[in-house]
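Trainee: no sequence for this one, just the structure:
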């Protein structure tokens, strides 16, 4: 009798597990996206060269904008971009405002608690952006973290978290728009911006008044990925395989050549 009870208990458990898996598969966002014919991509539009809302054209452009278009092509659906901010990035996923977020998003354990982050597609790290005139003044983190030094940050992202964790003496100034910070440095309204080394390099390239401090030796070792809802295994696994194939076929290398190393 006990063996029979164990058998029925196991059978019931297996049936419930199978039902849960079938329900999850049926409810996957992957199927929803394909059925409706478009994917909603959240992006901040303020982080060159990955995502930028061009005020002249009113359209998004950049490394991850091109990647999003390729993602939509490979899914066989239209891409529709949804404006968001760094502060609202995770909430946009958890509240169903968009299916995926793309645009230079750092993979970290804090975000992974609430959402899923794809396989990485590029390595990066935090680096200071300063005025060229100050390159002999700011050579290290200790040089920067001094009374009287003004550090500009955009709220809600990993740049702000890095500053909060590492800056104890310098003044922290909040700037609502990330793209406005290089201009604040040039205008001498702030002295330093901590950002990912790619953005620091690009900003210095486009503004000869600015200087990226030792961008090959970053203060952190990070990577970027794409943000999706947590626990949707079908959609998450599809995106992970897509990222792997983009790497394997050299598609990300082409985007890097177009947007970063040109």
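Mentor: Thanks, I have it. Bear in mind the structure is a predicted one, so any value in this text is a computation, not a measurement.
Trainee: hey, let's count contacts and neighbours off CA atoms from now on
Mentor: Fine.
Trainee: could you measure the residue nearest to residue 65 when sequence neighbours are not counted against residue 130, distance?
Mentor: Of all residues not flanking residue 65 in the chain, residue 51 sits nearest, at 6.1 Å (CA to CA, 6 or more residues apart in numbering). As judged by CA to CA, to the nearest Å, residue 51 and residue 130 stand 22 Å apart.
Trainee: neighbour count winner among these two?
Mentor: The neighbour comparison of residue 51 against residue 130 (other CA atoms under 10 Å) goes to residue 130, with 26 against 21.
Trainee: just say helix, strand or coil for the residue positioned nearest the centre of the chain.
Mentor: Centroid-nearest residue in the chain, with CA atoms, centre = their mean: residue 105, separated by 0.8 Å. On the three-state scheme (DSSP: H, G, I helix; E, B strand; the rest coil), residue 105 is labelled strand.
Trainee: do residue 42 as well
Mentor: strand.
Trainee: for it, what are its contacts?
Mentor: Residue 42 makes contact with 81-84, 89, 92, 97-102, according to CA atoms under 8 Å, 6 or more residues apart in numbering.
Trainee: repeat that for residue 158.
Mentor: residue 106.
Trainee: buried stuff in the helix or strand hosting residue 129?
Mentor: Secondary structure from DSSP states H and E places residue 129 in strand 126-131. By neighbour count with 16 or more other CA atoms under 10 Å, strand 126-131 contains the buried residues 126-131.
Trainee: in this protein, mark out all the helices, start to finish.
Mentor: Counting by DSSP state H, the chain has helices at residues 2-26, 29-36, 63-75, 89-94, 109-112, 141-144, 158-166, 181-186, 197-206, 233-248, 251-259.
Trainee: and the ones you listed as a markdown table, adding distance to residue 42?
Mentor: Shown next, in a markdown table, are the helices of the chain (distance: least, CA to CA, whole Å):
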| stretch | distance to residue 42 |
| --- | --- |
| helix 2-26 | 24 |
| helix 29-36 | 14 |
| helix 63-75 | 10 |
| helix 89-94 | 8 |
| helix 109-112 | 15 |
| helix 141-144 | 33 |
| helix 158-166 | 17 |
| helix 181-186 | 22 |
| helix 197-206 | 20 |
| helix 233-248 | 15 |
| helix 251-259 | 19 |
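Trainee: and the ones you listed: which comes nearest residue 221?
Mentor: Counting by CA to CA, residue 221 lies closest to helix 197-206 out of these; the figure is 10.4 Å.
Trainee: and that closest one, what does it pack onto?
Mentor: Contact partners of helix 197-206 among helices and strands, from 3 or more CA pairs under 8 Å, 6 or more residues apart in numbering; DSSP states H and E: strand 126-131, strand 210-212.
Trainee: what sits up against it?
Mentor: With contact meaning CA under 8 Å, 6+ apart, helix 197-206 is reached by 47-49, 124-129, 182, 210-212, 215-216, 218, 260.
Trainee: try this one next to it:
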């Protein structure tokens, strides 16, 4: 009888420990959901959405001499704020600080020309894409680099945290990378003759050479084509679902074509068509 009582006592104690353990595991998840400061309801309650954009990437996100923030991503950000019924608080980021800005809750949403990659998908959640892009290579028109084999033994400029840096890290092609923190720094380095070429997203290299005609995008595409999407913090299903619906709705209204004609077309010229840049078939 004593053994039976002892056995029952042990079983009861184990059952209690199991219940406590399960409850303890479940509580943080509920607390996280309840305290998600970037959920749609939390954003609407405070009346502001924090959106990460670039400040020196013309024509996608930059600040004019008069202090006005403008560009393709900025135009989209303002539309998102309008449709949410809140004000937009812009948070300026560099390429390599976009992921950390989400993880540290400095921003709710990233619209800083954020290319989708397998590595980034492990760290943040991407919504539906609204643009497509490839890595391009910029060089002097007087000494153009038009094929990858010409890069062997050359110095190539990239911005830290970009797909261009990632591509040439994985497929070095015999190049030596010079890495900079911002777009401004990388283009200044090229103009100062610190390297033979510069690699970055081809879409804004096209825009840059239009203003700097002594340079050319000799390699218009290297590697595979990628997509650009809004990004939210991992686990933020509320804002992710809303953003997916928003991208679909805006596509149906022709918003991205309007955005292209207003903010990109004046910078690209005849070599680039809307279909080369924007994605309009999201469902």
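Mentor: Received, thanks. Everything quoted here is computed from the prediction, not taken from an experiment.
Trainee: quick check: which of the helices and strands packed on helix 197-206 of structure 1 is nearest to residue 170 of structure 1?
Mentor: Judging these by CA to CA, what sits closest to residue 170 of structure 1 is strand 126-131, at 13.8 Å.
Trainee: the closest one aligns to what range in structure 2?
Mentor: Using TM-score structural alignment, strand 126-131 of structure 1 lines up with residues 135-140 of structure 2.
Trainee: got it, and stretch 35-46 of structure 1?
Mentor: Using TM-score structural alignment, stretch 35-46 of structure 1 pairs with 45-56 in structure 2.
Trainee: pull up the distance across the matching stretch, start to finish.
Mentor: By CA to CA, the extent of stretch 45-56 of structure 2 from end to end equals 31 Å.
Trainee: counterpart of residue 200 of structure 2 over in structure 1?
Mentor: Match for residue 200 of structure 2 (TM-score structural alignment): residue 195.
Trainee: its match: neighbouring residues, count only.
Mentor: Residue 195 of structure 1: 27 neighbours (other CA under 10 Å).
Trainee: state the distance from it to residue 185 of structure 1.
Mentor: Residue 195 of structure 1 is 13 Å from residue 185 of structure 1, by CA to CA.
Trainee: quick check: buried residues in stretch 67-80 of structure 1?
Mentor: 67-72, 75, 77-79.
Trainee: out of the contacts of residue 42 of structure 1, which sit inside strands?
Mentor: In this view, those that belong to strands under DSSP state E are 81-83, 100-102.
Trainee: how about the contacts made by the residue mapped onto residue 103 of structure 1 from structure 2?
Mentor: Using TM-score structural alignment, the partner of residue 103 of structure 1 in structure 2 is residue 112. Residues counted as contacts of residue 112 of structure 2 (CA under 8 Å, 6+ apart) are 52-54, 60-61, 73, 93, 95, 98.
Trainee: 10 Å instead?
Mentor: By CA atoms under 10 Å, 6 or more residues apart in numbering, the residues touching residue 112 of structure 2 are 51-55, 57, 60-61, 72-74, 91-95, 98, 228-231.
Trainee: which position in structure 2 aligns with residue 70 of structure 1?
Mentor: So, by TM-score structural alignment, residue 70 of structure 1 is matched to residue 79.
Trainee: list the contacts of its match.
Mentor: 73, 85, 88, 246, 250, 255.
Trainee: wait, residue 234 of structure 1 sits on residue 23?
Mentor: No - with contact defined as CA atoms under 10 Å, residue 234 of structure 1 does not reach residue 23; the gap is 11.7 Å.
Trainee: who has more neighbours out of those two?
Mentor: Neighbours per residue (other CA under 10 Å) separate residue 234 of structure 1 from residue 23, with residue 234 holding more: 16 against 11.
Trainee: quick one: contacts for that one?
Mentor: Here residue 234 of structure 1 is in contact with 24-31 (CA under 10 Å, 6+ apart).
Trainee: cool, and residue 157 of structure 2?
Mentor: Shown in contact with residue 157 of structure 2 (CA under 10 Å, 6+ apart): 137-138, 164-165, 175-180, 185-187, 189-190, 194-200.
Trainee: which one is the equivalent of it over in structure 1 nearest to, not counting chain neighbours?
Mentor: The alignment partner of residue 157 of structure 2 in structure 1, by TM-score structural alignment, is residue 152. Spatial nearest neighbour of residue 152 of structure 1, excluding adjacent residues (CA to CA, 6+ apart): residue 173 at 4.7 Å.
Trainee: what does the one you found align to in structure 2?
Mentor: Residue pairing (TM-score structural alignment): residue 173 of structure 1 is matched to residue 178 of structure 2.
Trainee: distance check, that match against residue 91 of structure 2.
Mentor: Counting by CA to CA, the gap from residue 178 of structure 2 to residue 91 of structure 2 is 27 Å.
Trainee: check residue 258 of structure 2 too.
Mentor: Counting by CA to CA, the gap from residue 258 of structure 2 to residue 91 of structure 2 is 24 Å.
Trainee: looking at the two, which one has more neighbours?
Mentor: Taking neighbours as other CA under 10 Å, residue 258 of structure 2 and residue 91 compare with residue 91 leading, 18 against 12.
Trainee: map that one across to structure 1 for me.
Mentor: Mapped onto structure 1 by TM-score structural alignment, residue 91 of structure 2 lines up with residue 82.
Trainee: same question, residue 226 of structure 2
Mentor: Taking TM-score structural alignment, residue 226 of structure 2 has residue 222 as its aligned residue in structure 1.
Trainee: what sits closest to residue 246 of structure 2 if chain neighbours are left out?
Mentor: Once flanking residues are discounted, residue 246 of structure 2 sits nearest to residue 80: 7.6 Å by CA to CA, 6+ apart.
Trainee: thinking the one you found is in contact with residue 43, fair?
Mentor: No - Residue 80 of structure 2 lies out of contact with residue 43 (CA under 10 Å); the separation is 11.9 Å.
Trainee: overlap in contacts, those two.
Mentor: Among the neighbours of residue 80 of structure 2, those also in contact with residue 43 (CA under 10 Å, 6+ apart) are 49, 86-87.
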